[in-house]
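S.K.: Attaching a predicted model along with its sequence, questions to come.
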Amino acid sequence: MMIREDAGLHRAQRAFRSVLDAFARPGTVHVVDPAANSPARPVALGASLEAVVRLFVDQAVTFCVADAESDVTAAYLTGETHARRFPVREADFVVVPARADAQTAEEAVAQACRGTLVSPEKGATVLVGCARLAPADEAAGECGGEPALHVVEVRGPGVADVNRFAVDRVDWVRARDARRDEFPCGIEIVLVDPAGRVVAVPRSSRVTCPSAPAAPAAKGVR
């Protein structure tokens, strides 16, 4: 039993270091170990997304789940972490499963708390599940059957010139841009795919996606 607990602790420590590195180098791909197998884990959550969620969500914070069937996932996270479930506009952390459609993801990003000039640290962190994350150079060599990838460019603090990565979904980019947050207010975004690849986009970063087609804002997003 002690060996199993130590393995979980070491997994969490490695994941924590990877996510810290991701925030220190915005727009670069890092890797976390998926959470241990659990028959109780909802399908929507996924082992890698759960591993990242557990780094942030505990009894001291609030969260919400942006998904068509959010109750099951929220109940699981409440039972595992003892965190309190709040509406998206008030939650410290917003969890967007990979299966969430574009409208759901855009609304979650659009409505997440931006913090205030007095307390910018109250800005939410949005944890977004993706089907696939990769270094930018892999986008050109993708194989048939894989999700289509879009190259995202990140600039700002922690980036010498520009960092690029590839991701299958860019709904979060559109919604983040539409928010027009002014630093130091804003939201943090962490992207996670099933393989455990992670990319962080701090509130201070500037993000563009030249390879993605323009799309209208999701209904209800303001």
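M.R.: Right, received. Where do you want to start? Residues are numbered from 1 along each chain as shown.

S.K.: C-alpha only now, for contacts and for neighbours.
M.R.: OK.

S.K.: which is the next helix or strand following the strand or helix carrying Val109?
M.R.: Assessed by DSSP states H and E, Val109 sits inside helix 102-111. Sequence-wise, the next helix or strand downstream of helix 102-111 (DSSP H and E) is strand 125-129.

S.K.: Please name the nearest non-neighbouring residue to Pro42.
M.R.: In space, and not counting its chain neighbours, Pro42 is closest to Thr73: 5.8 Å by C-alpha to C-alpha, 6 or more residues apart in numbering.

S.K.: would you say the one you found is within a helix?
M.R.: Yes: under DSSP: H, G, I helix; E, B strand; the rest coil, Thr73 sits within a helix.

S.K.: show me what contacts it?
M.R.: Applying C-alpha atoms under 8 Å, 6 or more residues apart in numbering to Thr73 gives the contacts 41-42, 44-45, 65.

S.K.: go again using 10 Å as the cut-off
M.R.: The neighbours of Thr73, taking C-alpha atoms under 10 Å, 6 or more residues apart in numbering as the test, are 40-45, 64-67, 79, 95, 97.

S.K.: Remind me what the helix holding Val109 packs against, helices and strands.
M.R.: Secondary-structure packing of helix 102-111 (3 or more C-alpha pairs under 10 Å, 6 or more residues apart in numbering; DSSP states H and E): strand 93-96, strand 125-129, helix 171-179.

S.K.: In a markdown table: the contacts of Thr73, plus secondary structure, neighbour count and distance to Cys209.
M.R.: Below are these laid out as a markdown table (DSSP: H, G, I helix; E, B strand; the rest coil; neighbours: other C-alpha atoms under 10 Å; distance: C-alpha to C-alpha, whole Å):
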| residue | secondary structure | neighbour count | distance to Cys209 |
| --- | --- | --- | --- |
| Ala40 | coil | 8 | 37 |
| Arg41 | coil | 17 | 33 |
| Pro42 | coil | 17 | 31 |
| Val43 | coil | 12 | 29 |
| Ala44 | coil | 20 | 26 |
| Leu45 | coil | 25 | 26 |
| Cys64 | strand | 27 | 27 |
| Val65 | strand | 28 | 26 |
| Ala66 | coil | 26 | 23 |
| Asp67 | coil | 21 | 24 |
| Gly79 | helix | 11 | 38 |
| Val95 | strand | 29 | 22 |
| Pro97 | coil | 28 | 21 |
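
S.K.: second one coming, line it up with the first:
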Amino acid sequence: MTTATDTYTGAFTDPVLDAQSAFRVVMDCMARPGTIGWIEGEAKGPKPLGRAQSAIALTLADQDTPVYLSPALVKAGAAAWLGFQTGAAVTDIKSEARFAFVEAGAPFPALASFARGSQEYPDRSTTVIVELDKLEGGEELTLIGPGIRDRIAISPKGLPSLFPALWAENHALYPRGVDLILTAGRACLCLPRSARILAATPVTNGEKA
């Protein structure tokens, strides 16, 4: 569990420049789905909140953005840290959250439980930030969509086997749906709702696709 000292430490060294830098990385990765970005700076929230997750929280959360934290993050004191550093209120109602944070090793969150916006206001949805062990070395997935030239392969390590189906359901709601940011340490990879995962080519006649 976090201490009082942990609540007051772990912020950006230079709040303006570090926040601007983190914002540029996230926006660039969101504009180019599947691209891995690297977030600098010394942001460090209570473990198991990751380094990139901490920087994203400090950059995007404020008093007008309710935040959902997984139970382990709440237990670790991340709610107190986030409240002190950003003024953001923590909610345990997923559909009310503008941002949601889940630590590495936790069950992958049910995307349908978060706010997915409306046809009139698709921006009123949740951005879900999930920490993984690595952003490479896992099962390869192929993305297509806006911001991707032809297609791009990603291989985050730690996604559930059902992730392609979960993402297909989310993508089918476009322009509604959640946006997903995968992080691992200081690295991040964005999957906006507009991105689509191509289905694997079926194997026929005993041959590899």
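M.R.: Arrived safely, thanks for sending. Everything numeric here is computed off the predicted structure, so don't read it as measured data.

S.K.: hang on, the earlier thing: tell me which of the helices and strands packed on helix 102-111 of the first structure is the most buried.
M.R.: Across those, the average number of neighbours (mean count of other C-alpha atoms under 10 Å) peaks for strand 93-96, which reaches a mean of 28.

S.K.: Which stretch of the second structure is that one matched to in the alignment?
M.R.: On the second structure, the counterpart of strand 93-96 of the first structure by TM-score structural alignment is residues 99-102.

S.K.: Identify the residues contacting the matching stretch?
M.R.: Outside stretch 99-102 of the second structure, the residues touching it (C-alpha under 10 Å, 6+ apart) are 48-50, 53-54, 56-57, 60-61, 65-73, 78, 90-91, 94, 108-109, 114-115, 125-132, 178-182.

S.K.: mind running it again at 8 Å?
M.R.: 49, 53, 61, 65-70, 73, 94, 108-109, 126-131.

S.K.: Also compute the angle for the helix holding Val109 of the first structure relative to strand 125-129, please.
M.R.: Here helix 102-111 of the first structure points in a direction 170 degrees away from that of strand 125-129 (axes from the mean of the first three to the mean of the last three C-alpha atoms, to 10 degrees).

S.K.: most residues in a single helix of the first structure, which one?
M.R.: Longest among the helix segments of the first structure by residue count, using DSSP state H, is helix 2-24.

S.K.: Just the buried residues of that one, please?
M.R.: Neighbour-count burial for helix 2-24 of the first structure flags 11-12, 15-16, 18-19, 21-24 (criterion: 16 or more other C-alpha atoms under 10 Å).

S.K.: what's the answer for stretch 196-210 of the first structure, then?
M.R.: Using 16+ other C-alpha under 10 Å as the test for burial, stretch 196-210 of the first structure gives 196-209.

S.K.: Chain neighbours aside, what residue packs nearest to Pro34 of the first structure?
M.R.: Spatial nearest neighbour of Pro34 of the first structure, excluding adjacent residues (C-alpha to C-alpha, 6+ apart): Ser48 at 4.2 Å.

S.K.: Am I right that that neighbour is in a helix?
M.R.: Yes: assessed by three-state DSSP, Ser48 of the first structure belongs to a helix.

S.K.: quick one: it from Val190 of the first structure, how far?
M.R.: 12 Å (C-alpha to C-alpha, to the nearest Å).

S.K.: next one: Asp171 of the first structure
M.R.: Taking C-alpha to C-alpha, one finds Asp171 of the first structure at 14 Å from Val190 of the first structure.

S.K.: which residue in the first structure lines up with Asp150 of the second structure?
M.R.: Using TM-score structural alignment, Asp150 of the second structure sits opposite Asp161 in the first structure.

S.K.: Its match: what's its closest spatial neighbour, skipping adjacent residues?
M.R.: Arg155 (6.5 Å).

S.K.: you'd agree the one you found is up against Arg164?
M.R.: No: in this structure Arg155 of the first structure lies outside contact range of Arg164 using C-alpha atoms under 8 Å: 9.1 Å.

S.K.: Of the contacts of Thr73 of the first structure, which is the nearest to Ala178 of the first structure?
M.R.: Top of the list for closeness to Ala178 of the first structure, among the contacts of Thr73 of the first structure and by C-alpha to C-alpha, is Ala66 at 18.5 Å.

S.K.: what residues are up against that closest one?
M.R.: 88, 94-97, 100, 104-105, 108.

S.K.: Which residue lies nearest the spatial centre of the first structure?
M.R.: Leu127 (2.6 Å; C-alpha atoms, centre = their mean).

S.K.: how far away is the equivalent of it over in the second structure from Leu60 of the second structure?
M.R.: Superposed on the second structure with TM-score structural alignment, Leu127 of the first structure falls opposite Ile129. Between Ile129 of the second structure and Leu60 of the second structure the computed distance is 12 Å (C-alpha to C-alpha).

S.K.: And for Gly147 of the second structure?
M.R.: Using C-alpha to C-alpha, one gets 22 Å for the distance from Gly147 of the second structure to Leu60 of the second structure.
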